[in-house]
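**Q** need coordinates for the below:
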Amino acid sequence: MLKNIFVAFLDNPFIASIVISDLFILLFHKPPFIFSLGMFAILIAYCLFLGQKLAIFKI
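**A** Prediction:
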């Protein structure tokens, strides 16, 4: 499962670098509230994208 996640990161390096930097900014800095809401929305959208791309729980 981790291999699939790493492959998804390597398939989309630009999006992955944006999301990783977004995560570190949210964790280690205190951005303004509206900006942090937008960044959090980007993180959620990327998680939804990865979930759809990987389809870990196929029925």
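
**Q** only C-alpha atoms for contact and neighbour calcs from this point on.
**A** Noted.

**Q** continuing past the helix or strand hosting residue 16, what's the next helix or strand?
**A** Element membership for residue 16, per DSSP states H and E: helix 13-28. Sequence-wise, the next helix or strand downstream of helix 13-28 (DSSP H and E) is helix 33-54.

**Q** what's the angle between that next one and helix 13-28?
**A** With axes from the mean of the first three to the mean of the last three CA atoms, to 10 degrees applied, the angle from helix 33-54 to helix 13-28 works out at 140 degrees.

**Q** one more, for comparison:
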Amino acid sequence: MFKKIICGFIDHPVLTSIFAADFFILLFHRPPFLFSLAMLAGLMAMCLYFGQKLALFKN
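**A** Now for the predicted structure:
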């Protein structure tokens, strides 16, 4: 499962870099409230996309 996640991140380098930058900005900086809500919405959308794309628990 871990190998599938890493391969999925490697296959989508632009989305992975946006995901990582968004995550670390929200984690280590305090952006303005409305901007942080927009970034959180983008982060959730990318999580949903990666979850659908990787299909980790598909039988």
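
**Q** any idea what the TM-score is?
**A** Comparing the chains after superposition, counting by TM-score structural alignment, normalised by the length of structure 1, produces a TM-score of 0.92; 59 aligned residues with a CA RMSD of 0.9 Å.

**Q** hmm, back to that, who's in contact with the helix holding residue 16 of structure 1?
**A** Contacts to helix 13-28 of structure 1, defined as CA atoms under 8 Å, 6 or more residues apart in numbering, come from residues 9-10, 31, 36, 39, 42-43, 46.

**Q** just the buried members of these?
**A** With neighbours counted using 16 or more other CA atoms under 10 Å, those contain these buried positions: 36, 39, 42-43, 46.

**Q** just tell me what residue 8 of structure 1 corresponds to in structure 2.
**A** Residue mapping for residue 8 of structure 1 onto structure 2 gives residue 8, with TM-score structural alignment as the criterion.

**Q** and the helix or strand that match falls within, how far from structure 1 on average?
**A** Secondary structure from DSSP H and E places residue 8 of structure 2 in helix 2-11. Once fitted to structure 1, helix 2-11 of structure 2 is off its aligned match by 0.6 Å on average (mean CA distance after the TM-score superposition for structure 1).
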